[in-house]
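Peer 1: What would the 3D arrangement of this be:
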Amino acid sequence: MLFNSIDFAIFLPTVFLLYWFVTNKKLKLQNSLIVIASYVFYGWWDWRFLALILFSTLVDYLIGRKLKTEQKQINRKILLWSSIVVNLGFLGFFKYYNFFLDNFITAFTFFGMEIKANSLNIILPVGISFYTFQTLSYSIDVYRRKLEPTTDFIAFSAFVSFFPQLVAGPIERATHLLPQFYRKRRFDFAKAVDGMRQILWGLFKKIVIADNCAEYANQIFNNSGDYSGSTLALGALFFTFQIYCDFSGYSDIAIGTSRLFGFDLRRNFHFPYFSRDIAEFWRRWHISLSTWFRDYLYIPLGGSRGGTWMKVRNTFIIFIVSGFWHGANWTFVVWGALNAMYFLPLLLTNNNRKNLDAVAEGRLFPDLREFLSILVTFGLTVFAWIFFRANDLRHAFSIIKKILSASFFSIPNFPDITYALVTLFLVALFFCIEWLGRDEEFGISKIAVKWNRPYRWGFYFALIALMFIFSGREQEFIYFQF
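Peer 2: Just a heads-up that it's a prediction; the model follows:
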């Protein structure tokens, strides 16, 4: 079920009314409704994968209970690794089986040995990369004794399957979200209104910006051989806006929807394209995944505490694993390695924690140094996105080669160039709004709350009007495929 669909427009108010007017007397009833609604929401794509999420929930629930009573360290490690193997085993099979098989065959063919093996026609369960990491965080935190294991299976099931963030995050930690299912929720009108604002802003990002940018990004990347370097560079720019507005739009809708039900999810994006260096970009982009890898992979490996070799090793590991998490393609591995190379100079010179404040804090415009830093960081990010979007490495390098050719200086030209310019104007308008709210937790709140009522409501109706006027073909959220 898509957030930007008629199905969800019916589903959400139905669950909302049942939640606050039918099951509001008992906490367990509310949690049970969330579980049922979440399974309906998830099963809307393919009901067969409901057994998968239920099995994952059962495994981690039972392992958590056993970890509480088990005192022998060796047995505790066996329990933890059982959770890791089960969860990553499912993820590896559904997402990476064919990738490893194809590369295994290719490697032996290179040495003159021919191996015959059949690939499988595997359907990737939507959201598996997200809820797998969410349940793993629970088992690891219980093992580390940072979290008391739950005895409430309904609450734990609701935590694992919570429908607003089930299929594309934010990846919530059990230490933050699970305790919220233990507490009685009371309807908070101000919180619900704030949630509706966040949903509106997320839908605008998705429908007006991301979906329209997707039309041109897909057209240019899918027919890259027909276009000049300047047009391909424009295509990379369209994809840069598409992936940000698509994914952050989903996060906004998830956060806003959660507020309607009395829950708080953590922020997942914090205006990453205003970053002044790559380290700042990764503190602002897909925050829930970046911090997950930091806490459960980077720090256990030693983080940046060791010598230069350890810093380099750990940096490449975390970025390459992060790239590979996105998909079974060498393009994602290269994308991750490229970001590691961007990041390393800052880490080795101890400048990776330099820009911790908001850009141009207390000022309307950045100074020249900040502006150039933002421009360089944005350019490096756009270049890396080419590998992320390309079909394979050969496709990526062919696009880069043409961008670096003399045709880069030609005028971009492809069908519907006029409407593409309108889309770029809307993107520029969107970024102006984001810039005005860059020092807020959620940028929409600055405009939504601090403007006078006529301007505020005019802004809301303008967003709705733009969604009706510029709505393109309904598309899935881009991170559903990851």
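
Peer 1: make it CA atoms for all contacts and neighbour counts henceforth
Peer 2: Fine.

Peer 1: and the closest residue to Ala174 other than its chain neighbours, how many neighbours?
Peer 2: Closest residue to Ala174 apart from its sequence neighbours, by CA to CA, 6 or more residues apart in numbering: Tyr138 at 5.2 Å. Tyr138: 27 surrounding residues under other CA atoms under 10 Å.

Peer 1: I'd like the structure of this one too, to check against the first:
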Amino acid sequence: MLFNSFTFLLFLPLVFVLYWFVFKPLRWQNVLILVASYFFYGWWSWKFMILLAVSTFADYLYGFWVASPNRKKAQFFLWLSVINNLGILGVFKYYNFFALEFKEAFALIGFHTNPVLLKVAIPIGISFYTFHGMSYVFDIYRGKQKPVRNFVDYAVFVSFFPLLVAGPIERANHLLPQIQKKRFFNYAQAVAGCRLMLWGMFKKIVIADSLATIVDSIFNNYQHQSGLTLIIGAIAFSFQIYGDFSGYSDIAMGTAKLFGFELLSNFRFPYFSRDVAEFWRRWHISLSSWFRDYLYIPLGGSKEGKLKAVRNTFIIFLVSGFWHGASWNYIAWGFLHACGFLPLLLLQRNRRHASDVVAQYRKYPTGKELWQMASTFTFVTFAWVFFRAKDMFTAAGYLKGAITNYKHPKEALAYCNVFYYIIPLLLIDWWLRRDERNLSVPKRGKRIVYMVLALLVIFYFGKKTNFIYFQF
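Peer 2: The predicted model follows:
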């Protein structure tokens, strides 16, 4: 089920009314959320529900075994859980990729094989809910979380419908206590949730989907476009994926607020970042922090010498790229970001913007800050080409055309309407940059602003398009 669909507009109020006015006891509220979540997920395919249930039950059991005081036994089941979760990902998401790569590798040395390929769709959100389960088991092993006795509570943690298919990737010690605690309707929280949902819908339906048409037109015919047009296409995709994914996260956080839950932040205005390190503290925060806590730090982080720090940096960025998809262009995207992050790490500047916001106490950025934001955005946009392209050949051809094709620059004028969507988004983000959840506006113009946003969403509503991160 899509957030931007009429079905969801019927589904959400129904669940909301049942949740607060019919299923009042906590245990029945959790049962309702679980049933609603599986219905929401099963709207695509009931087969996906089976895989989700199996994955959930397996990690529920692993949680008890990993909690054993016998560390050898706990470690054994920890690795079994990791193998189980990565095995699910490997079969459904990466099997065909490796099968074809091995086929080509063997062909180079004279052996010809004909591997059996899986003809199944990748289950939506599989990378997200498997990471939920893995973090739960990891935290139990580390003593940060106790096993959950109530299976329904744990199943809600894994499958809570606002975050099920595209995050944020929650942590057990953050979401589970909210699931296990009695919740009371909070009017202010619900209003804040509605505002977040409206803003998320605006970013997805009005901004991202409008840019998507232009981006597809440029990328699908890049061989015949001028260099300036290709540059505009890359910029447009940067804002398309931002509006699409951050819009989803806003809708997810807003929906969760309606039911009394607070989810982890996933975006904090990443295009106002002054370097690549700050960008990754502001883009897909729940994923980057997951890799930091469960991969980078266990590998030694940056505390065991420069050489290991460099190794660990490349590992997490390459794994992050591969997490997004079984294709070399995603790995190249991760590699580029590792290269951009590396100088900051070696010069010990990767933490210099860890806590502040650009122009935190000023209305406007300085010239230096503008240059830093512009250069970071240019690098990120360059890397996005590999993310958007269907393969490495396409990415290379696109970039070559953007750099070398100076013919017919006036053709780019036909695509300048992308800035009608980009500039307003940037201006609003700049206004909100100090707090991504505070969407309050001056009282004098509050009703007008919200009415304009709502009317725009209604006007553009109707074309049901998947969120980009559903494929991951």
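
Peer 1: Mind telling me the TM-score for this superposition?
Peer 2: Here the TM-score for the pair of chains, by TM-score structural alignment, normalised by the length of structure 2, is 0.98; 471 aligned residues with a CA RMSD of 1.3 Å.

Peer 1: ok so, going back, just tell me what the residue nearest to Ala174 of structure 1 corresponds to in structure 2.
Peer 2: In structure 2, the residue matched to Tyr138 of structure 1 (TM-score structural alignment) is Tyr136.

Peer 1: returning to what we had before: what's the residue nearest to Ala174 of structure 1 in contact with, if anything?
Peer 2: Asp60, Gly64, Leu147, Arg173, Ala174, Thr175 (CA atoms under 8 Å, 6 or more residues apart in numbering).

Peer 1: Map Pro115 of structure 2 across to structure 1 for me.
Peer 2: In structure 1, Pro115 of structure 2 lines up with Ala117, judged by TM-score structural alignment.

Peer 1: mind checking the SS state of its match?
Peer 2: Put simply, Ala117 of structure 1 is coil when judged by DSSP: H, G, I helix; E, B strand; the rest coil.

Peer 1: Kindly report the same for the one 3 residues further on.
Peer 2: Following three-state DSSP, Leu120 of structure 1 is assigned to coil.

Peer 1: still on that earlier bit, please give the number of neighbouring residues around the match of Pro115 of structure 2.
Peer 2: 10.

Peer 1: What's the separation between it and Gly89 of structure 1?
Peer 2: Per CA to CA, to the nearest Å, Ala117 of structure 1 is found 20 Å from Gly89 of structure 1.

Peer 1: now do Asn75 of structure 1
Peer 2: 20 Å.

Peer 1: and if you look at Arg456 of structure 1?
Peer 2: 49 Å.

Peer 1: Likewise for Gln219 of structure 1?
Peer 2: Noted for Gln219 of structure 1: a distance of 36 Å to Gly89 of structure 1, by CA to CA.

Peer 1: What of Ile399 of structure 1?
Peer 2: When distance is defined by CA to CA, Ile399 of structure 1 is 35 Å away from Gly89 of structure 1.

Peer 1: Between these two, which has more neighbouring residues?
Peer 2: More neighbours surround Ile399 than the other of Ile399 of structure 1 and Gly89, with 23 against 13 (other CA under 10 Å).

Peer 1: tell me the SS of that one?
Peer 2: Classified using three-state DSSP, Ile399 of structure 1 is helix.

Peer 1: and the gap between it and Phe383 of structure 1?
Peer 2: Look at Ile399 of structure 1 and Phe383 of structure 1: by CA to CA, they are 11 Å apart.

Peer 1: which residue packs closest to the spatially most central residue of structure 2, ignoring adjacent ones?
Peer 2: In structure 2, the C-alpha closest to the average C-alpha coordinate belongs to His284, at a distance of 5.0 Å (CA atoms, centre = their mean). Once flanking residues are discounted, His284 of structure 2 sits nearest to Asn266: 5.0 Å by CA to CA, 6+ apart.

Peer 1: so what corresponds to that neighbour in structure 1?
Peer 2: When structure 1 is aligned by TM-score structural alignment, Asn266 of structure 2 is paired with Asn268.

Peer 1: Likewise for Asn220 of structure 2?
Peer 2: Match for Asn220 of structure 2 (TM-score structural alignment): Asn222.

Peer 1: what's near enough to touch its match?
Peer 2: By CA under 8 Å, 6+ apart, Asn222 of structure 1 has no neighbours at all.
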